[in-house]
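Colleague: no FASTA, just this:
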């Protein structure tokens, strides 16, 4: 297995006496695309919330680039180089694309309220830095020509790209994408796959939670499969698609010949992961 940028050992969290994630060992290799899949309620989003600092695990350890980040706050995790998007596109639709992405960059700057009110030199410097950083992020997602448009006026694909640009403003090494293709048509999904490949080609490591099996099988280098909060498989798409436990848990009767085809989508494509 390639060297892990992020490694988890025995990871778990309990809510009200129930295990949402239990005893998960997994690796996200550097410079690759790792997909996390599983039926509704498998624990996929909870797994993301754990490794991004939104939840504190009740068991296990998380290491990123060799550092133990198990109990760091969300902003500390971001500062270490992990950024994420969410299932629901969270952008500032009433602002221009550039202004919205600039907000994503301003969390990295040092100017405070006093500086903003008095328009100090530090405030002007930070504003210029944020504008330049936001434009770099927009260039990476192919939206420089849309910088002046209202974000809410963009297509679903465009809004997804804005959300990714906001995450890129923190200059992450690992980008977590939570159902990036949700609500997108096949053409938009194909375009998004191209963007994800470009970002990884530029040096990013990406982990994504996704229900669309056509995207997962056509894009991921490795796949982690969760079921009832536990890992049941991890490997290449070919390895995972032939794993009997995966076929039984995830695809069931929808599998053809015991394998997940690249064009095949599980019956959970439009579902949401509530665990």
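Modeller: On my side now, so go ahead. Nothing here was measured: the structure is a model prediction, and the numbers come from that model. Numbering: from 1, shown residues only.

Colleague: hey, let's count contacts and neighbours off CA atoms from now on
Modeller: Will do.

Colleague: Against residue 117, how distant is residue 157?
Modeller: 36 Å (C-alpha to C-alpha, to the nearest Å).

Colleague: Please identify the helix or strand for residue 10.
Modeller: Residue 10 belongs to strand 4-15 when assigned by DSSP states H and E.

Colleague: List the buried residues for that strand?
Modeller: Neighbour counts over strand 4-15 (16 or more other C-alpha atoms under 10 Å) mark 4, 5, 6, 7, 8, 11, 12, 13 as buried.

Colleague: put this beside the first:
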């Protein structure tokens, strides 16, 4: 079965604000039906849902660090997007949910360090792996093509001295995506990742003022940071039928702020 261009069911994890919201809007504007996932920010998720073009969009909440909750999120999203009624259910998964909490080694007590590593691994890596399994198995059982797009990070390659667990888990997400691309290709499921650099969201708005903001913008020869919509446009393309041959790729989206060989 071929993946359609529009009218797909799309689950976006961590879509209450920021990049997740931009991704949800991009798919909705493309004519797809979006399941907007949130962890704790229900009000912001409802604002995302209200901002989407078209109809058939749904809200699903749950703690993706809990494997049982992750399974419930996928069940609810698939049913709401039409699987129970003979519709497509989930055709595209965007693994966007993540935590990024500072923990520089020299300044972080061991107990806090260990707890923060556990949290990053649970949300950034294991939740991505679990959602990918849950959605891919549904696609395989339906005999349907599909797409999984993972949100990684430039920090997986550049290093994150103040956020080492974030950098490490995003590197693992990239490796996971490549492994899944090989194993799921025979089933018509493409898997790709994006590795964004700095982009402007509500969460980092304070960092983009003053000297720190100037230094961040100077990392790119364009003298700016990305807009979330620019990242979302790349995610939308990687989820399209035209991008099947990009399966396995890690797409750098950092405005030439970091070049890797």
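Modeller: Here it is on my side, so go on. Please read all numbers here as calculations on a predicted model, not as lab measurements.

Colleague: Quick TM-score on the pair, please.
Modeller: The TM-score (TM-score structural alignment, normalised by the length of structure 2) is 0.34; 143 aligned residues with a C-alpha RMSD of 5.6 Å.

Colleague: ok so, going back, which one of residue 157 and residue 117 of structure 1 is surrounded by more residues?
Modeller: residue 157 (20 against 9; other C-alpha atoms under 10 Å).

Colleague: State the three-state secondary structure for the more buried one.
Modeller: Using DSSP: H, G, I helix; E, B strand; the rest coil, the three-state assignment for residue 157 of structure 1 comes out as helix.

Colleague: buried sites along the longest helix seen in structure 2?
Modeller: Scanning structure 2 for the helix with the most residues, using DSSP state H, yields helix 164-184. Neighbour counts over helix 164-184 of structure 2 (16+ other C-alpha under 10 Å) mark 164-178, 180-181, 184 as buried.

Colleague: so which strand or helix has residue 132 of structure 2?
Modeller: Going by DSSP H and E, residue 132 of structure 2 is in helix 127-142.

Colleague: Which strands or helices does that helix pack on?
Modeller: Packing partners of helix 127-142 of structure 2 (3 or more C-alpha pairs under 8 Å, 6 or more residues apart in numbering; DSSP states H and E): helix 67-80, strand 92-95, strand 146-151, helix 164-184.

Colleague: which one of the ones you listed lies closest to residue 215 of structure 2?
Modeller: helix 164-184 (20.2 Å; C-alpha to C-alpha).

Colleague: Could you tell me the angle between the closest one and helix 127-142?
Modeller: Angle of helix 164-184 of structure 2 versus helix 127-142, following axes from the mean of the first three to the mean of the last three C-alpha atoms, to 10 degrees, is 20 degrees.

Colleague: And the helices in structure 1?
Modeller: Listed in chain order, the helices found in structure 1 under DSSP H are 44-51, 74-80, 97-106, 113-118, 121-140, 156-168, 186-201, 213-219, 237-241, 244-246.

Colleague: should've said the stretch 151-261 of structure 2
Modeller: Assigned by DSSP state H, counting those that start in this stretch, the stretch 151-261 of structure 2 shows helices spanning 155-158, 164-184, 210-217, 228-238.

Colleague: Tabulate those (JSON lines), appending distance to residue 131 of structure 2.
Modeller: JSON lines is the format used below for the helices of the stretch 151-261 of structure 2 (distance: least, C-alpha to C-alpha, whole Å):
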{"stretch": "helix 155-158", "distance to residue 131 of structure 2": "21"}
{"stretch": "helix 164-184", "distance to residue 131 of structure 2": "12"}
{"stretch": "helix 210-217", "distance to residue 131 of structure 2": "33"}
{"stretch": "helix 228-238", "distance to residue 131 of structure 2": "17"}
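
Colleague: Compare those and give me the one nearest residue 37 of structure 2.
Modeller: With C-alpha to C-alpha as the measure, helix 228-238 is the member of the helices of the stretch 151-261 of structure 2 nearest residue 37 of structure 2 (16.0 Å).
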